[in-house]
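**Student:** All I have is the shape, not the residue letters:
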C-alpha cells in the first residue's frame, strides 16, 4: 500500500489554504462534487506538484439491498482515471431504499445510514463490494460510519463485521477514528475492542474529524475541532500499526489556515504518541472464511427492513419494532437539517429569496416530503412546494421563486401526489398496517 502521509479533505471553501499549507502530502475530494472534464484548477495544481488526490464516494450505497448501480460505478471510475488516483474509497452504509421489490416509492436518505451487523446483511455487502471491485480500475477501500442509533438483533460487533468483510473480499479499510468515538458515545461500543478485532494489515488510511455532543448524543459534524478522545483513539490505532495515511476532514464552519495547521500538527503528534508506545495486540476476530452468496430472498428481506426504517425517518411512518424511537427522532431531525444545508448550497438563491424564513420553511417541507431524486431535485421540489396554493409565502417571495423555478424547470410546476398517499402506501405495503 502506498504511503500517503498526512492529508486534509479538499473542499472549495479552503482550496487556497490547502494549496499554501505546508506538510500536506495528499488530499481527498468528494467524488460526486467533481466533474472529470472540468476539474477544479486547485486540484489540478496540486496534482502537478505531485500531491496525491483520492476520490471519496458518498452515494453508492454499498450496504443497501440493491446491487451497486452500474452508472454510479462508471462515474466513480471516471473520476479515478481523471485524477490518476492510486485508490478510491466509499462507505459501509445504505443511502436509499424502496422501489421495485418493496411495493413502495424509492426514498433517498441524503445521508449515510448504518447497515445491520447481521450475517445476512454481511452477505449482501460482500457481494456488493465484489461487484464494485470488479468495476473500478484501482483498489477500493471502505469506511466505517458514525451512527446515531443501532439496529436491534445485531449478531456481530463492528470489529468482527469489518474483519469478515475484509477477509472475504480483500477490500481495504478506511478506518474513521472519529466514527469509532461517535459509536462509543451513542451506542456504547468500545473503540479499543473494535481496533483489536480489525485486520490492520488491510488498513488503507485513517480519517480524523471533529463533532459535538448535544443532549447526550454525539453528532459527527465535521464542523468542530478534533476533540482529545478522538486523538486518543488515533493514538491507540497507531500503537498497533503504522497508518499508511491520516487525513483531517472538515466540511462546515471552516476555521482559518492556522487553526487547520494546528489540527494537522495535533494529528501528527497523536500518531507519534501511539508509535512510541506501540504494543503487540491480540486480535479476537471471530474470523470466518465461509462464503455465503446473497440470495434474492436475503436481499428482499434486507430491502424491506431498510425501507421500513428509512420511511420512518423521512416519511413519518411508525418506527419498526426494536428501535430506540428517541434516537430515530434525533436522526430524523439531523437528516432534515442536512437537507436544508445542502439545498442551500446547491441552490443558494432560495435562502437569499426567503431570508430568515428559509430554514423553518424548508424543515416544514422536509417533514412531509421525502427526498427521492437527489439534492438538486429536492431544491426544485421545494420551490414548487412554495408555489402551491396555500403555501406560506408572500407575493414577493412567490414571484421570485416562480422566476427561479421557471429558469430551471419550465413554465408550470408539475403536480405533486399528496404526501399522505405516500405515507399510507409505505405503511400498508412495507409495515403491513
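**Tutor:** Looks like it came in fine. From a predicted model like this one, the values you see are computed outputs, not experimental measurements.

**Student:** CA only for contacts and neighbour counts going forward, please
**Tutor:** Fine.

**Student:** What lies in contact with the helix or strand hosting residue 422?
**Tutor:** Secondary structure from DSSP states H and E places residue 422 in helix 419-429. Under the contact criterion Cα atoms under 8 Å, 6 or more residues apart in numbering, helix 419-429 has outside partners 102-105, 308, 311, 315-318, 368-369, 433.

**Student:** If any of these are buried, give me the ChimeraX selection for them.
**Tutor:** Here is the ChimeraX command that selects the buried residues among the contacts of helix 419-429 (16 or more other Cα atoms under 10 Å):
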select :102,104,105,308,311,315,316,317,318,368,369
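
**Student:** One more to weigh against that first structure:
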C-alpha cells in the first residue's frame, strides 16, 4: 500500500481551504459526522482527485467493558466502504458504562476516557479489538488518548500496554504525539520511554494537535497552534521509524488557511529533522498493510463485570455527582468532570445553536450547572430539550424576553410534530391572520 504522507483533519468549516491547500496528501474525517449515502461534495471531489480519506471513529468504545455494539461497527464499516478507505481508526478509550452488565444506570461520557492499564482491562480491550477487526472490511488502527486523570493500581506503562495490545491482536497503532505530551504534563509520563516501548513496526500514522495549559493541567483542545514540545516528540518518533503518515488535527477556532499550511510545513520539518537524526539507523518505513491476527482468548464475563463496575463508578462520579471512587485524585477528577460538561455544552450548542444565541454569555455556566448531576442518556438533541425544560422549570432565565424565546423554542421541538405544524395551531394562526386583515 502507498504511504499516506502529510494530511489534515477534514472539517466542514475548513473544507474549501483543505481543497485548495497545496501538499495535502490525505484527509481524515470524523466517521460519526458522515452519512454514506450523502457524503459532502468536498470529500467526493477530494476522492476524485485521488486524495485518500480515512474515517476516524470517536464513539465505538473499544475500551468499554461491554462488547462493541454491532450497529456501530456496521456503520463504521459502511463509511470505510463508501470512502474507499485503506483503513479505519478508533480510540483506546471507554465512552459508556453501566447497564445490564453491572445492574446500574447506563451512562454516556460524551467524550473519551482512559481505560485502566491493568491486565483485566487489556484482556477486555484485546477481545473487543478482535471483534471489531472481524467486523470491518479494512484494517483497524487504534489511538492512544489524552488523559486528565490516572487510575489507581495500574500495572503497565502506556508503552507496555500498547505493545501488548498490538502483539496480541495484530492491530495497527495510531500514535497521537500531542496526547503523549498531554500525559507528560498531566501524569508525569515520559514520552521518550513510551516511544522506546512501542512496536513502531505496527505504526499506521501519527496525529499532531495543539492545546493549552491552565493551572498545571494540559488540555488537548484541538483548537490551538501545535506547540514546540509536541513537534519535538514527533521528531523523536521519526528518528526511530519514519511514520507512513502524519496528520494535523484542528476541530474548532480555525485559523486562516495560511496558518494551517504553516503548521503542515512545521510538521514536515519535524519529521525531516527526525529522519536526519536517525542517520544509519534508518529502517524501512512501515505501511498500513493487513497485519497478522494472532488468536485472542475469550474473556470471562466475570472479568468484563469487574471492569464494568470500576468504569461505572468512575463515570457516575464524573457525570452524576456521585462519590469519588477510592484511590482517585479528587482535584483532578473535578477537572475532568468540568471538561466533560464543557464538551457536552459545546456539542449541544452545535445541535441547538438557538440556545446559546438566546442566553448569550449565560449559556455555558447555565449548562454546566444543569449537567452537574444530570447524565447524558438520550443523545444530544434530547439533552438540549431537557436543558431548556430545566431552564424554564424553576425560572432560571431572569430576562422575560429570553425566557419567552426559550419557551417557544422548547414548545416547537418537544413533540413528535413541530408545534407550528400541529393542526390546531395552524388553524388558530390562519384564523388570526384573517381577523387581522379585517
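**Tutor:** Happy to help now that I have it. The shown structure was predicted, so the numbers you read here are calculated from the model rather than taken from an experiment.

**Student:** one step back: now the helix holding residue 422 of the first structure: which residue numbers in the second structure?
**Tutor:** With TM-score structural alignment applied, helix 419-429 of the first structure matches no range in the second structure.

**Student:** how many other residues sit next to residue 232 of the second structure?
**Tutor:** 18 (other Cα atoms under 10 Å).

**Student:** How about residue 35 of the second structure?
**Tutor:** Neighbour tally, residue 35 of the second structure, other Cα under 10 Å: 13.

**Student:** longest helix of the first structure?
**Tutor:** helix 325-346 (DSSP state H).

**Student:** Ignoring the adjacent residues along the chain, who's closest to the aligned partner of residue 302 of the first structure in the second structure?
**Tutor:** Residue pairing (TM-score structural alignment): residue 302 of the first structure is matched to residue 307 of the second structure. Spatial nearest neighbour of residue 307 of the second structure, excluding adjacent residues (Cα to Cα, 6 or more residues apart in numbering): residue 65 at 5.8 Å.

**Student:** Would you state the strands of the stretch 51-200 of the second structure in chain order?
**Tutor:** Counting by DSSP state E, counting those that start in this stretch, the segments of the stretch 51-200 of the second structure that form strands are 52-56, 88-91, 94-99, 104-113, 140-143, 172-176.

**Student:** Sticking with the equivalent of residue 377 of the first structure over in the second structure, tell me its helix or strand.
**Tutor:** Aligned counterpart of residue 377 of the first structure in the second structure: residue 382 (TM-score structural alignment). In this structure, residue 382 of the second structure sits in helix 380-393 according to DSSP H and E.

**Student:** Would you mind pulling up the elements that the helix or strand just after that helix packs against?
**Tutor:** Next helix or strand after helix 380-393 of the second structure toward the C-terminus (DSSP H and E): helix 400-413. Applying 3 or more Cα pairs under 8 Å, 6 or more residues apart in numbering; DSSP states H and E, we find helix 400-413 of the second structure packed against helix 354-359, helix 380-393.

**Student:** post-alignment, helix 400-413 of the second structure versus the first structure, mean distance?
**Tutor:** Compared with the first structure after fitting, helix 400-413 of the second structure deviates on average by 2.9 Å (mean Cα distance after the TM-score superposition for the first structure).

**Student:** For that helix, buried residues please.
**Tutor:** Of the residues in helix 400-413 of the second structure, those buried (16+ other Cα under 10 Å) are 402-403, 406, 409-413.

**Student:** likewise stretch 236-253 of the first structure?
**Tutor:** In stretch 236-253 of the first structure, counting by 16+ other Cα under 10 Å, buried: 236-243, 245-251.

**Student:** Over to stretch 340-349 of the first structure?
**Tutor:** For stretch 340-349 of the first structure, by 16+ other Cα under 10 Å, it's 340-344, 347.

**Student:** Using CSV, lay out those together with distance to residue 198 of the first structure.
**Tutor:** Shown next, in CSV, are these (distance: Cα to Cα, whole Å):
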residue, distance to residue 198 of the first structure
340, 36
341, 35
342, 34
343, 37
344, 39
347, 41
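
**Student:** ok, of those, which one's closest to residue 175 of the first structure?
**Tutor:** Proximity of these to residue 175 of the first structure (Cα to Cα) peaks at residue 342, which lies at 25.3 Å.
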